[in-house]
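**Student:** Have a look; sequence and predicted model below, questions after that.
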Amino acid sequence: MTMNRQKKNTLLLLAAVLLISALSWAVYGFRTGAFQKKDTKTVEIQVDGSRYGRYPLDQDTEFEIQSIAGHVHFIIKDGKAAITESTCPDKVCVHTGWISQSGELIVCLPNQVVVTVL
């Protein structure tokens, strides 16, 4: 009887571990956009800690983003996004270049602008 109980407990523990793993994988996938179709990538822009907007990478556009600290010039072209001009002193955001892969970021700390490919 104790052998059957041990097998049952082992199976329950294994099932619980598998369930937790599956749920963790699902949450990660939905939060990072890993389950999106690859041809429908978007960029999310946050300014001063708030969502500024989401824009599809398959539609070329460009505009100025104004923050409390300054502004940046943002471009989407040929399925890629970039900040091409900025009022920040070091221009790290400009030197980051073009991004197009899920999870890639452009960060402009002085102007408080974050661009993320979803």
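**Tutor:** Here it is on my side, so go on. Owing to the predicted nature of the structure, the values given are computational and were not obtained by experimental measurement.

**Student:** use CA for all of it now, contacts and neighbours both
**Tutor:** Fine.

**Student:** Doesn't residue 21 belong to a helix?
**Tutor:** Yes. According to DSSP: H, G, I helix; E, B strand; the rest coil, residue 21 belongs to a helix.

**Student:** Any idea how many residues pack against residue 18?
**Tutor:** 12 (other CA atoms under 10 Å).

**Student:** just how off-centre is whichever helix or strand it is part of within its chain?
**Tutor:** For residue 18, the element it lies in under DSSP states H and E is helix 2-32. How far helix 2-32 lies from its chain's middle: 28 Å, per CA atoms, centre = their mean, to the nearest Å.

**Student:** dropping in the other structure now:
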Amino acid sequence: MIWKELKKQWRFMDGVVIICLIILSFAPLVVFSLNQTDEATKEGNIAIISIDGKEVDRFELNEKTKHKEKTYYPGKDKYNIIEMEGTKIRVKEDNSPDQIAVRTGWISKPGQTSICLPHKLVIEIVSNEPVDEEDDMIITY
């Protein structure tokens, strides 16, 4: 009964509008994924490792980066083993209770982070490209 009423009210252009709206809803996904792909394929990225808000290490991540592991001791009886290879980096092992940083896995794109809160350890990927400061804010009167 309800379907018969809906079928009477349905018009061809209603379907066209609905299909266009569905297609347009995926536009931001396409734009942002293309933007991140472009940034990841440039000259490489930099991984910044901070403990308690202070930068302790910085690694360049590119295709030539060899496999490397480094252990950090952010406090008494705390450790984090960081593994990097090529354009990606991760927390391979730590002794935090929840293992969130370990479960985050590999990160490789600018803006991605891996955080171990109990140890206050943060790995952040930033772009190696210089930032154009002029385009940050436009003020008009």
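**Tutor:** Perfect, I can see it now. Only a predicted model underlies this, so the values are computations on that prediction, with no experimental measurement involved.

**Student:** Now the TM-score, please.
**Tutor:** TM-score for the superposed pair, counting by TM-score structural alignment, normalised by the length of structure 1: 0.65. Supporting figures: 84 aligned residues with a CA RMSD of 1.9 Å.

**Student:** Could you pull out the helices in structure 1 for me?
**Tutor:** 2-32, 92-96 (DSSP state H).

**Student:** Buried residues, the shortest one. List them.
**Tutor:** Read that as helix 92-96 of structure 1. 93-94 (16 or more other CA atoms under 10 Å).

**Student:** Once aligned, what mean separation remains between that helix and structure 2?
**Tutor:** Comparing helix 92-96 of structure 1 with its match in structure 2 after superposition yields a mean distance of 0.2 Å (mean CA distance after the TM-score superposition for structure 1).

**Student:** so where is that helix in structure 2?
**Tutor:** Helix 92-96 of structure 1 corresponds to residues 100-104 in structure 2, going by TM-score structural alignment.

**Student:** got a list of contacts for that stretch?
**Tutor:** 90-94, 114-116 (CA atoms under 8 Å, 6 or more residues apart in numbering).

**Student:** Recalculate using a threshold of 10 Å.
**Tutor:** 80-82, 90-96, 113-117, 121-123 (CA atoms under 10 Å, 6 or more residues apart in numbering).

**Student:** Which of those are buried, as a PyMOL select command?
**Tutor:** Of the contacts of stretch 100-104 of structure 2, the buried ones can be selected in PyMOL as follows, counting by 16+ other CA under 10 Å:
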select buried, resi 80+81+82+90+91+92+93+94+96+113+114+115+116+121+122+123
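
**Student:** and the contacts of stretch 100-104 of structure 2, which of them are in strands?
**Tutor:** The strands, defined by DSSP state E, take in 80-82, 90-94, 113-116, 121-123 from the contacts of stretch 100-104 of structure 2.

**Student:** residue closest to the middle of structure 2?
**Tutor:** With distances taken as CA atoms, centre = their mean, residue 112 lies nearest the centre of structure 2, 2.9 Å away.
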